[in-house]
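*Asks:* One predicted model, sequence on top.
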Amino acid sequence: MHITDYELFEVPPRWLFLKVTTSDGTVGWGEPVVEGRAKTVRGAVEELMDNYLLGEDPGRIEHHWQRLYRGGFYRGGPILMSAIAGIDQALWDIKGKRFDAPVHELLGGATADRIRVYQWIGGDRPADVGNAAAQKVDAGFTALKMNATPEMRRIDTPAAVDSARDRIAEVRDAVGDDVDIGVDFHGRVSKSMAKRLVEALEPYEPMFVEEPVLPEHNDALPQIAQHTTTPIATGERMYSRWDYKELFEQGVIDLIQPDLSHAGGITEVKKIASMAEAYDVAIAPHCPLGPIALASCLQVDACTPNTLIQEQSLDIHYNETSDVLDYLEDPDVFEYHDGYVDLPTDPGLGIEIDEETVRKRAEQEVNWHNPIWKHDDGSVAEW
């Protein structure tokens, strides 16, 4: 068996799908994308596939990962690691189908019977979160996540802090103490404000505070941790085990959130998760993306003992034109019961992509970019 062909499909709302075909007709799917940089990642995937993988045996996944990563003098970063991630997902999909087993069985087998998921509420600039939270809990979810704030100045007013506190108070009042609430700072907040905010939110016992500062300011996390007992999460903008090494050595992170479409795919995130386990850190993979990324996450979740919970993007505020289930032959594989999803059982990634729908929607113009926010004085704000 060898790799004979590949195709890339940019589809709404903001996803890039990769189809890899082998000499015996086996097809593997991956999702290599950086949100807002799909065309750039497309070029990286083409370069890697054309120069390294066409004509190769798809089964040598670790060897191929090493060649794709170490074959270039310049390594890492979101574009290269996302390209590698999607290719890696497709190779694991092919291997699972070749051995008629879900990927998690090939990685050691299940460590749990089902996987807990959480649901987003509130949008980019969070609003009407109480009603949204109550609706999602009524639908069976036991964990929610919301943005903490809109844009914030480096040192903002007491009113800005009060507003963030009032939002989580509204959600806690709506859902009670039996529901977990993750609060995402989205890297929008300076370390000065993060220290104030984590103290203000702590009485409402968030499940975690996420990305309280940008990853380039991870050195501030020990200071922030001194202001709260709330678990601290980060990692969606970190791309390899080497990026995580110093973070683990700090000893203040409780939860990591590597993205299976950004952090080198199944091969790399499984290694990152094992590193985290050695530091008593849980994992909750980042996944505001499409069905292939989610399927890949669930495969790693299923065989990883320190998995806490899984993000998923059904009805998320980004999915205005298409949603996760639209591209699946059988949407029931992601059916949620009581806040959990069953372990995938079908071979490979455990999903069948509706290729007709993919090809049809790839004909549309897709040009998603995140908004550029500004402060009142016209300076650029973090989104």
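*Replies:* Noted; the coordinates are in hand.

*Asks:* C-alpha from now on. contacts and neighbour counts both.
*Replies:* OK.

*Asks:* pretty sure Ser82 contacts Gly30?
*Replies:* No. The pair Ser82 / Gly30 is not scored as a contact, 10.4 Å apart, by CA atoms under 8 Å.

*Asks:* Helices of the chain, start to end?
*Replies:* With DSSP state H as the criterion, the chain has helices at 38-48, 61-70, 78-98, 103-106, 129-138, 158-175, 191-201, 221-225, 241-250, 265-278, 291-302, 355-361.

*Asks:* Name the nearest residue to Ala127, ignoring sequence neighbours.
*Replies:* Closest residue in space to Ala127, ignoring its immediate chain neighbours: Arg167 at 7.9 Å, by CA to CA, 6 or more residues apart in numbering.

*Asks:* Please report the distance of Lys191 from Arg116.
*Replies:* 31 Å (CA to CA, to the nearest Å).

*Asks:* which other residues reach stretch 218-225?
*Replies:* The set of residues external to stretch 218-225 that reach it, using CA atoms under 8 Å, 6 or more residues apart in numbering, is Lys191, Ala194, Lys195, Val198, Pro212, Val213, Ile232, Leu247, Gln250, Val252.

*Asks:* here comes the other one, which I'd like you to weigh against the first:
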Amino acid sequence: MGVGGLSLAAVPLLPIEDRVAYATQNVSRASKPSDLKITDLRIAVLEGVPFTSPIVRISTNQGITGWGEVRDDADPRFALMLKSRILGENPCNVEMLFKRIKQFGGQGRQGGGVSGVEMALWDLAGKAFGVPVYQLLGGQYRNQVRVYTDATESEDPEEYAARMKARVDAGVTFLKMDLGLELISKIEGTVVGGGLWGDDLGQYNGDPGSYGMTEHAFTQVQITDKGLDEMAKYIEAVRGAIGYEIPMGMDHTGHFGVDTAIRLANRFERYNLAYLEDLVPWFYHDDWRQITENTNVPTMTGEDIFGFEAFKEIIDQGLVELIHPDPATAGGILETKRIADYAQMHSIATMLHYAGSPIGAIASAHIAAATEGFQALEYHSFEVEGWDTLVDGMEKPLMKNGFYTLTDRPGLGVDLNEDAAKQFLKEGTQLFPKSDEWNEKDSWDRIWS
């Protein structure tokens, strides 16, 4: 007869190992962290959430599933190629595995694979030990995480202002305003050099050699005083609608050089902007130094930077006044927290960029909860119908009155609702198809001799 069938009176007569077995017979064995092993990694590509987001699913030998997310509009293969490096490993050894795969990350979307896998490892570790990810990071500074959001642009300043006011009326307490020079470029006398680009000053034209793919210093585009005045009409309309109690940053102003960036910042100073974001590419350090030293509007960059080391250079030199990592590019959960904590040591606060599904958004919220110098996390899904349905485990709506409220559920505290995910599945793809072709490593990964 096994120990489970013994009478209570007989238990003291058993050997110690049998007494332990009897006492713990009703304890769940679903998770024994020291024996946890990764058995599979698969990807499902969702679109319209609001962009294209590859979702990472890591399976284990104990039936625990970890969720992560590759950066929006990144190639899912950035994550799939890492499968052979982590199969059979214990996902609770997050830092060790991150150091193994970090070499395969890169700037921009190339950081998405490493970051998404790292998120899923933390989810697994939290679930294995029965605690939220923020607890593994050292605990909470807050369990309500402030968000910031924007609204779609309009060529009519008053309509743009109404859209931003609607965000405030919905409870949002921090805004970002996209204000591209293309809104005013058709007005005579506002832009110098636009004709070189066929007057196509769209920042998201991905054609090689287009304005959208040309770095700022090399477009030879300038905004005139009249152009800055026309752009200012939009800010005045928005400030008139929302007032000055609501912090508001600005992004996507256009591709132009340092001199125009400084003039723009000085013209908009009167509107007390919370920040000006990515006025030039992040890697032009001297340009950022000039802008920051010659303006009184806080400067910010970082959403396309991978890894602590690249951020450290910017922080050490004091090139910007705010950093803006995207956890799905920066290296995932712990690497982003390391970056933010280091920034705080240099009196630099952290905003978090995010524009994906609720999986990555809530992963980012765990970083925010555990990071003292955090300010606000991007919420880019105001108009995505069904976004909240993509996950289970948190009260809906996920974002309420301008905040996410985290729970004490283990791991990220949310799981993908696969039925809902099917509604967003990228056309022509399957939900988590087999990925056996990525099981075997076919390279010598050491990067030193």
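*Replies:* Yes, it's here. Keep in mind the model is a prediction, meaning the values are calculated, not measured.

*Asks:* quick revisit: please tabulate the helices of the first structure in JSON lines and include mean neighbour count as additional columns.
*Replies:* Shown next, in JSON lines, are those (neighbours: other CA atoms under 10 Å):
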{"stretch": "helix 38-48", "mean neighbour count": "19"}
{"stretch": "helix 61-70", "mean neighbour count": "16"}
{"stretch": "helix 78-98", "mean neighbour count": "27"}
{"stretch": "helix 103-106", "mean neighbour count": "23"}
{"stretch": "helix 129-138", "mean neighbour count": "18"}
{"stretch": "helix 158-175", "mean neighbour count": "18"}
{"stretch": "helix 191-201", "mean neighbour count": "21"}
{"stretch": "helix 221-225", "mean neighbour count": "19"}
{"stretch": "helix 241-250", "mean neighbour count": "15"}
{"stretch": "helix 265-278", "mean neighbour count": "21"}
{"stretch": "helix 291-302", "mean neighbour count": "28"}
{"stretch": "helix 355-361", "mean neighbour count": "14"}
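
*Asks:* and of the ones you listed, who's closest to Asp5 of the first structure?
*Replies:* Of all the helices of the first structure, helix 38-48 sits nearest to Asp5 of the first structure, with 11.0 Å by CA to CA.

*Asks:* Which strands or helices does the closest one pack on?
*Replies:* Packing partners of helix 38-48 of the first structure (3 or more CA pairs under 8 Å, 6 or more residues apart in numbering; DSSP states H and E): strand 15-22, helix 78-98.

*Asks:* mean per-residue distance, the last one to the second structure?
*Replies:* Taking mean CA distance after the TM-score superposition for the first structure, the mean distance separating helix 78-98 of the first structure from the aligned residues in the second structure is 1.2 Å.

*Asks:* So what angle separates the directions of that helix and helix 291-302?
*Replies:* Using axes from the mean of the first three to the mean of the last three CA atoms, to 10 degrees, the inter-axis angle of helix 78-98 of the first structure relative to helix 291-302 is 70 degrees.

*Asks:* Can you give me the end-to-end span of stretch 387-397 of the second structure?
*Replies:* Start and end residues of stretch 387-397 of the second structure are separated by 9 Å (CA to CA).

*Asks:* what's in contact with it?
*Replies:* Contacts to stretch 387-397 of the second structure, defined as CA under 8 Å, 6+ apart, come from residues 49, 357-359, 381, 398, 406-407, 409, 413-418, 420-421.

*Asks:* Of these, keep whichever come out buried.
*Replies:* 49, 357-359, 381, 398, 406, 409, 413-416, 418, 421 (16 or more other CA atoms under 10 Å).

*Asks:* and the nearest residue to Pro150 of the first structure once chain neighbours are set aside, what does it touch?
*Replies:* Distances taken as CA to CA, 6+ apart place Arg125 nearest to Pro150 of the first structure, at 4.7 Å, with adjacent residues excluded. For Arg125 of the first structure, the contact set (CA under 8 Å, 6+ apart) comprises Asn147, Thr149, Pro150.

*Asks:* same thing but 10 Å
*Replies:* Contact partners of Arg125 of the first structure, counting by CA atoms under 10 Å, 6 or more residues apart in numbering, are Met146, Asn147, Ala148, Thr149, Pro150, Glu151, Trp383.

*Asks:* What is the burial count for the residue nearest to Asn319 of the first structure when sequence neighbours are not counted?
*Replies:* Using CA to CA, 6+ apart and skipping residues adjacent in sequence, the residue nearest Asn319 of the first structure is Pro13, 5.7 Å away. Number of residues near Pro13 of the first structure (other CA atoms under 10 Å) recorded here: 20.

*Asks:* Could you do the one 4 residues further on as well?
*Replies:* Phe17 of the first structure: 25 surrounding residues under other CA under 10 Å.

*Asks:* Translate it into the numbering of the second structure.
*Replies:* Using TM-score structural alignment, the equivalent of Phe17 of the first structure in the second structure is Ile55.

*Asks:* what about the residue nearest to that match when sequence neighbours are not counted, distance to Asn266 of the second structure?
*Replies:* Nearest non-adjacent residue to Ile55 of the second structure, counting by CA to CA, 6+ apart: Glu69, 4.6 Å away. Separation of Glu69 of the second structure from Asn266 of the second structure (CA to CA) stands at 38 Å.
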